[in-house]
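S.K.: Quick one, what's the 3D model for this:
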Amino acid sequence: MSILVNKDTKLLVQGITGRDGQFHAGRMKEYGTNIVAGTSPGKGGQEVNGIPVFDTVSDAVKKTGANTSIIFVPAAFAADAILEASYAGIDLVIAISEGVPIQDMIRVNSIIKQNGTKLIGPNCPGLITPDEALVGILPGMIFKKGNIGLMSRSGTLTYEVVNMLTMNGLGQSTVVGIGGDPVAGLYYQEILEMYENDPETEAVVLIGEIGGDAEEQAAEYIAQHMTKPVVSFIAGQTAPPGKRMGHAGAIISSGAGTAEEKIKAFAKANVPVAKEPSEIPGLLKEKLAKATS
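M.R.: Okay, the predicted model is just below:
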């Protein structure tokens, strides 16, 4: 069944006539994603890679039945693009745009929750259900169909860990890059619940990083609600206080959000934390063996 996206996803690409939109629309379509439309104001009636372009999301939804949108527009316009998709009835929005103002996202999140729209991102690589749908900028060739769910705040670590899983014969059900911004859409707890309820997911990898308390909240949720094995990795385990790691949300302040605190929280939830990403496949195999013994 997977989570969030699958072969039945009808994808709309907002900003499809731009450089990034065109390039990644082509890659997603080549992977097999069902892209039904794109939007670019003033360019309705054109085609990009054989994909029809509409002026508005509303028109695209009415004429194609699009239910998922991916956003490739400049940061200054990303909030409005998310809201346009939400008001048009899109169920799931993936915002790739980087540098979206925090104030914009605070406003957007409150509105889309009222509309019942799910959001991944912004500043994220997207998500993939292998062999069914690639919605984002992830390198599709490293993924393999399987039963491991993976979610991550870091895009590059996602690729590294997935490649290790695939090389060790551990395929993936759905991989979600949630992004590293301090204010974003769906986060660990919501996605953990989806994995828990997904019959195709047998175990979960959670990749976190220093800054904030999202991992601590996830550990508490795992302890109370998860029956499936979970393993983790925390990036920035040797980072000094105040160090920024490339993500706006990956900052330690006043002693909060340290790797040590996150590791302790996961230990209490019986979630092993890898010291290096290369340890993750082995930890997963141990957890799966115990779960079936």
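S.K.: going forward, measure contacts and count neighbours with C-alpha atoms only.
M.R.: Will do.
S.K.: which residue ranges form the strands in the stretch 51-200 of the chain?
M.R.: Taking DSSP state E, counting those that start in this stretch to define them, one finds strands in the stretch 51-200 of the chain at 51-54, 68-71, 92-95, 118-120, 126-129, 133-136, 145-152, 172-177.
S.K.: Which one, of these, ends up nearest to G242?
M.R.: strand 145-152 (21.6 Å; Cα to Cα).
S.K.: Need the residues that contact the closest one.
M.R.: In this structure, residues lying in contact with strand 145-152 by Cα atoms under 8 Å, 6 or more residues apart in numbering are 129-131, 158, 170-179, 188, 191, 195, 200-208.
S.K.: rewinding a little: output the strands of the stretch 51-200 of the chain in a markdown table; the columns should cover mean neighbour count and distance to D8.
M.R.: A markdown table is the format used below for those (neighbours: other Cα atoms under 10 Å; distance: least, Cα to Cα, whole Å):
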| stretch | mean neighbour count | distance to D8 |
| --- | --- | --- |
| strand 51-54 | 23 | 17 |
| strand 68-71 | 28 | 10 |
| strand 92-95 | 27 | 13 |
| strand 118-120 | 22 | 17 |
| strand 126-129 | 26 | 11 |
| strand 133-136 | 28 | 9 |
| strand 145-152 | 23 | 16 |
| strand 172-177 | 28 | 14 |
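S.K.: Sequence B follows; please return its structure for comparison with A:
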Amino acid sequence: MSIFVDETTKVIYQGLTGSQGRFYGLRNRDYGTQVVAGTNPKKAGTDVEGIPIYASVAEAKEATGATASCVFIPAPGVKGAVMEAAEAGLELVVVITEGVPAQDEAWFFNKVRRDHPGTRILGPNCPGVISPGKANIGITAGEIAKEGGPVGIVSRSGTLTYQALYELKLADIGVTTCVGIGGDPVPGTSFIDCLEAFEADPETKAVMMIGEIGGSAEEEAAEFIKAEMSKPVAAYVAGVTAPPGKKMGHAGAIVSGGKGTAAAKIEALEDAGVRVGQNPTEAGAHMVDIVASL
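M.R.: Got it, this is the predicted structure:
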């Protein structure tokens, strides 16, 4: 099985008529994802290489039966795009856009959780989600992922997500689903959300988790792993040498007030029984060992 998306998932691209939305929407379709519609109120009635464009998400959903959307709207319009998708009743909204204002993220995260509990937001500022061989929503290159299992991946870092997928592929290890939750301060989907889903998925036998400095998400995940996870976990935490007070890449990757350091996160994960690599390749080697022992 897979979590969140599979071969039956029908996806609307909000921003399909833009250059990036078109590029990745067509790549996702070529991968085998059911990209069934795009939205643009100014271009309704047209199409992008056979994919129909509708004026709104609600119209696109009614016409196609889609359950998910992928957002390639520029940052100032993301709040409206997310709410449009949630109000249309979509189950999953994958927000690729980076640079979304933190106050917007916090606002629509809480608004959707309160008023549209059936909608899951992934991102913003994330590579998306791929269930190899079934569906790819976002910007991850499908070629670097081996389908099957038994490993599930959840990551805050896009680039390290790709490295984890490819290193496992080189070791001939398949992945059930790889979820990039994004590195912004208010991610719509957390490590714990994904760990819980992987724990419940019978085909996922082990989990690889990639964290980074900033916030407390990794420590909270460690508590969940210790209390709730029966499946082995390997991890890597980026930013061991990051100086306090300096943002490192992602908006949420900052050590502040002595909190959010890589050392504290590694200690919490190791205390929960997680095998933590000192670099991404070592984390991959840990997962190879775990899979060999399953």
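S.K.: re the thing from before, quick one: which of the strands of the stretch 51-200 of structure 1 is nearest E30 of structure 1?
M.R.: strand 133-136 (9.6 Å).
S.K.: okay, that closest one sits on what stretch of structure 2?
M.R.: Using TM-score structural alignment, strand 133-136 of structure 1 corresponds to residues 135-138 of structure 2.
S.K.: How far does that stretch sit from its chain's centre?
M.R.: 10 Å (Cα atoms, centre = their mean, to the nearest Å).
S.K.: Stretch 246-257 of structure 1 too?
M.R.: Counting by Cα atoms, centre = their mean, stretch 246-257 of structure 1 comes out at 20 Å from the chain centroid.
S.K.: cool, stretch 12-29 of structure 2 as well?
M.R.: 17 Å.
S.K.: same thing with stretch 111-130 of structure 1?
M.R.: That offset, for stretch 111-130 of structure 1, works out to 7 Å (Cα atoms, centre = their mean).
S.K.: and the end-to-end length of it?
M.R.: 31 Å (Cα to Cα, to the nearest Å).
S.K.: quick one, which of the strands of the stretch 51-200 of structure 1 is nearest to M1 of structure 1?
M.R.: Nearest of the strands of the stretch 51-200 of structure 1 (Cα to Cα): strand 172-177, 8.5 Å.
S.K.: Show me what that closest one is packed against.
M.R.: Using 3 or more Cα pairs under 8 Å, 6 or more residues apart in numbering; DSSP states H and E, the elements in contact with strand 172-177 of structure 1 are strand 126-129, strand 145-152.
S.K.: picking that back up, average offset of the match of strand 133-136 of structure 1 relative to structure 1?
M.R.: Mean deviation of stretch 135-138 of structure 2 from its aligned counterpart in structure 1 after superposition (mean Cα distance after the TM-score superposition for structure 1): 0.3 Å.
S.K.: what comes up buried for stretch 42-59 of structure 1?
M.R.: With burial defined by 16 or more other Cα atoms under 10 Å, the residues of stretch 42-59 of structure 1 counted as buried are G44, Q46, V48, I51, P52, V53, F54, D55, T56, V57, S58, D59.
S.K.: Stretch 221-230 of structure 2 too?
M.R.: A221, A222, E223, F224, I225, K226, M229.
S.K.: matching residues in structure 1 for it?
M.R.: Under TM-score structural alignment, the match for stretch 221-230 of structure 2 is residues 218-227.
S.K.: ditto for stretch 161-174 of structure 2
M.R.: The aligned range for stretch 161-174 of structure 2 is 158-171, by TM-score structural alignment.
S.K.: For that stretch, what is the distance to the chain centroid?
M.R.: Offset of stretch 158-171 of structure 1 from its chain centre (Cα atoms, centre = their mean): 16 Å.
S.K.: quick one: contacts of that stretch?
M.R.: 138-139, 142-148, 151-152, 177, 207, 277-278, 280-281.
S.K.: picking that back up, which one of the buried residues of stretch 221-230 of structure 2 sits closest to L26 of structure 2?
M.R.: Of these, the one sitting nearest to L26 of structure 2 (Cα to Cα) turns out to be A221, at 34.8 Å.
S.K.: How about the contacts made by the closest one?
M.R.: F191, I192.
S.K.: and the one helix or strand it maps to, how far from structure 1 on average?
M.R.: In the assignment (DSSP states H and E), A221 of structure 2 maps to helix 217-228. Its aligned residues in structure 1 lie a mean 0.3 Å from helix 217-228 of structure 2 after superposition (mean Cα distance after the TM-score superposition for structure 1).
S.K.: which element follows that helix toward the C-terminus?
M.R.: Assigned by DSSP H and E, the successor of helix 217-228 of structure 2 is strand 233-238.
S.K.: helices or strands next to that next one in the packing?
M.R.: strand 206-212, helix 262-271, strand 275-277, helix 280-293.
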